[in-house]
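K.L.:
Just the structure for this:
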Amino acid sequence: MNRREEIIGACRLILGDCLTVMRQLPNVAGVLTDPPYGIDYGGLLKGKGDGKGGSDKNGWKSYGAPEWDKERPDRRTFDEIRKIAPRQIIWGGNYFTDYLPPTMRWLVWDKGQRDFSLADCEFAWVNENRAARIFTYPRARALQDGKVHPTQKPVELMIWCLTFLPEGTVLDPFMGSGTTGVACVKQGRPFIGIEIDPGYFEIACERIRKAYAQPDMFVEAPAEPKQEPLF
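P.N.:
Here you go, the predicted structure:
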């Protein structure tokens, strides 16, 4: 893979394998990420979508062939995530309980809809022994962000997650379409994103550029990070 790096405002976006890249990064304040769950999303779509990016009446959509979701990241990746930051929020944590220690704090996204073909809610593991919290945000509102990735989280959900992280740089080692980065831009937080898929990397860059083009007048922009490029 040809590694690449883009600096957009206070966001540092890196195309590459997250395990390799994380081992070259300095520590950050927090990790907020949504790794592949290893549930074979493409297989679940068989008999639901048309397999070519189409949808059925229940709202399933293929978004192409999601080969990235056939397997979970391995334990080494989660070990590196837990080393690089004092606070971590990992969506889909219920799929990684064999990698992650027990914890009191779970964050829950309540999608405000019941008995839909997809899950009513999703869970994020947090390495903090404090009370669990729930964020109610309708799935229909989430689609207004302009969904370009099959497991894309709402920007407002990720902004809420940022309130559970200490001040400083936020890392998303599974950046996908860049939602965590967009949330950081809107909240004036420095961001580092890593993505292995060149197509989604380009989408993330474009979404983050657009987020900077529409700044929140009430949020002070962070100072741009002064770091040497990795590649």
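K.L.:
CA only for contacts and neighbour counts going forward, please
P.N.:
Fine.
K.L.:
So which bits of stretch 98-108 are buried?
P.N.:
For stretch 98-108, the neighbour count (16 or more other CA atoms under 10 Å) marks 100, 105-108 as buried.
K.L.:
Mind putting these into TSV with secondary structure and distance to R75?
P.N.:
Converted to TSV, the buried residues of stretch 98-108 look like this (DSSP: H, G, I helix; E, B strand; the rest coil; distance: CA to CA, whole Å):
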residue	secondary structure	distance to R75
L100	coil	9
R105	coil	21
W106	strand	20
L107	strand	22
V108	strand	23
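K.L.:
Quick check: of those, which lies closest to K48?
P.N.:
K48 lies nearest to V108 out of the buried residues of stretch 98-108, by CA to CA, at 26.3 Å.
K.L.:
contacting residues for that closest one?
P.N.:
Residues near V108 by CA atoms under 8 Å, 6 or more residues apart in numbering: 121-124, 132-135.
K.L.:
And the furthest pair within these?
P.N.:
Using CA to CA, the pair of the contacts of V108 lying farthest apart is C121 and A132, separated by 13.9 Å.
K.L.:
Could you look up the SS state of the residue nearest to E67 when sequence neighbours are not counted?
P.N.:
Once flanking residues are discounted, E67 sits nearest to G42: 7.1 Å by CA to CA, 6 or more residues apart in numbering. Of the three states, G42 takes helix under DSSP: H, G, I helix; E, B strand; the rest coil.
K.L.:
To compare against the first, here's the next sequence to fold:
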Amino acid sequence: MTAPAFDTPLHIHHGDCIDYLAGLPGGCIDLVVTDPPYGIAYKTGHRTEPHRFAREIENDRDLSVVEAVVPHLYRLLKNDSACFMFCAWKRQDEVAEILAGGGFTVKNRIVWDKGTTTAGDLKGAFGYQYEVLMFATKGAPAIRGKRWPDVWRHMRVSADKLHHQNEKPVPLLEQAVLSMSDPGDTVLDPFMGSGSTGVACLNCGRDFVGCEIDPGYFGVARDRLDAESAQGRMFAGCF
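P.N.:
Down below sits the predicted model:
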């Protein structure tokens, strides 16, 4: 019998996800739910320091980190499993090509309807109210429970509750987790940011593996997951 890759329900790593994932054994992950850098050099409208969201996102100048991570995701996923990956609508075709080039079959471009528009170009463009969530598969996994339409409606996180400038709402992530995994499965987020996917996994009874390169956000995720865990610190071996 092969030894399990992870010895705790919550396993998080601070550092470059490419290096970390390269050291994991193939076929140890049941589902990927992740929100990588969009390749658009995003910077929040809060442009003056010392606002906590003033700095740019790591590795957000292009899609090179997505190109680098996709082969690892495919190798780590078990057969008949799935990957959910958020992306910018402006780069969705490129992301779909990267996923397909890595062996995945892109099944849906799910629309996350955020329920409200962002600022953007107030005079020259209509308000942006959605983001794209790629749904890609390795093999032929079955949807658990309800077969949802490809528009998922969840209000974005209010500004006063944000842990990260690009934070996704936990109920949205729970919908992905519940749709394509079973209780006790291991879910990977190699760009975990403030740990929202981990919170969704805790709520849904899944194990979680996360990685974050930014030391500040890693600390936020660690503390948040510790607080959310009913069993206290379950990732004593995090590093």
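K.L.:
TM value for the aligned chains?
P.N.:
The TM-score (TM-score structural alignment, normalised by the length of the first structure) is 0.75; 201 aligned residues with a CA RMSD of 3.0 Å.
K.L.:
Does D110 of the first structure touch C121 like I think?
P.N.:
Yes: using CA atoms under 8 Å, D110 of the first structure is in contact with C121, at 4.5 Å.
K.L.:
which helix of the first structure spans the most residues?
P.N.:
helix 198-213 (DSSP state H).
K.L.:
With the second structure overlaid, report how far that helix is off on average.
P.N.:
Compared with the second structure after fitting, helix 198-213 of the first structure has a mean deviation of 1.0 Å; criterion: mean CA distance after the TM-score superposition for the first structure.
K.L.:
And that helix, what's buried?
P.N.:
198, 200-205, 207-209, 211-212.
K.L.:
And stretch 34-45 of the first structure, by the same measure?
P.N.:
Using 16+ other CA under 10 Å as the test for burial, stretch 34-45 of the first structure gives 34-37, 40-43, 45.
K.L.:
For these, give me TSV that also has distance to R4 of the first structure.
P.N.:
Compiled in TSV, the buried residues of stretch 34-45 of the first structure are given as follows (distance: CA to CA, whole Å):
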residue	distance to R4 of the first structure
D34	21
P35	21
P36	22
Y37	25
D40	28
Y41	27
G42	28
G43	31
L45	32
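K.L.:
out of those, who's nearest Y95 of the first structure?
P.N.:
Among these, Y37 lies closest to Y95 of the first structure (CA to CA), at 6.2 Å.
K.L.:
my guess is the closest one meets E71, correct?
P.N.:
Yes: between Y37 of the first structure and E71 there is a contact under CA under 8 Å: 7.2 Å.
K.L.:
So which residues of the first structure form strands?
P.N.:
With DSSP state E as the criterion, the first structure has strands at 4-8, 11-15, 30-33, 87-91, 106-110, 121-126, 133-136, 170-172, 191-195.
K.L.:
and these, which is most packed in?
P.N.:
Most buried of the strands of the first structure, by mean neighbour count (mean count of other CA atoms under 10 Å): strand 170-172, with a mean of 28.
K.L.:
which helices and strands does that strand pack with?
P.N.:
Contacts defined by 3 or more CA pairs under 8 Å, 6 or more residues apart in numbering; DSSP states H and E place strand 170-172 of the first structure against strand 30-33, helix 179-187, strand 191-195.
K.L.:
now the angle from the last one to strand 4-8?
P.N.:
The directions of strand 191-195 of the first structure and strand 4-8 differ by 150 degrees, with axes from the mean of the first three to the mean of the last three CA atoms, to 10 degrees as the criterion.
K.L.:
can you tell me what part of the second structure strand 191-195 of the first structure aligns to?
P.N.:
The counterpart of strand 191-195 of the first structure in the second structure, using TM-score structural alignment, spans residues 208-212.
K.L.:
superposed on the first structure, where does that stretch end up, distance-wise?
P.N.:
Counting by mean CA distance after the TM-score superposition for the first structure, stretch 208-212 of the second structure comes out at 0.5 Å.
K.L.:
what about that stretch, distance to the chain center?
P.N.:
When C-alpha coordinates are averaged (CA atoms, centre = their mean, to the nearest Å), stretch 208-212 of the second structure and its chain have centres 9 Å apart.
K.L.:
From D62 of the second structure, how far off is H13 of the second structure?
P.N.:
23 Å (CA to CA, to the nearest Å).
K.L.:
Equivalent analysis for P9 of the second structure, please.
P.N.:
33 Å.
K.L.:
Which one's more surrounded, these two?
P.N.:
Set P9 of the second structure next to D62 and count neighbours by other CA atoms under 10 Å: P9 wins out with 18 against 14.
K.L.:
Show the contacting residues for that one.
P.N.:
For P9 of the second structure, the contact set (CA under 8 Å, 6+ apart) comprises 206-208, 234-235.
K.L.:
do that again at 10 Å, thanks
P.N.:
Residues in contact with P9 of the second structure, defined by CA atoms under 10 Å, 6 or more residues apart in numbering, are 184-186, 201-202, 205-209, 234-235.
K.L.:
export those residues to a markdown table and tack on distance to R75 of the second structure?
P.N.:
A markdown table is the format used below for those (distance: CA to CA, whole Å):
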| residue | distance to R75 of the second structure |
| --- | --- |
| G184 | 20 |
| D185 | 17 |
| T186 | 15 |
| C201 | 22 |
| L202 | 25 |
| G205 | 24 |
| R206 | 20 |
| D207 | 19 |
| F208 | 18 |
| V209 | 15 |
| M234 | 26 |
| F235 | 24 |
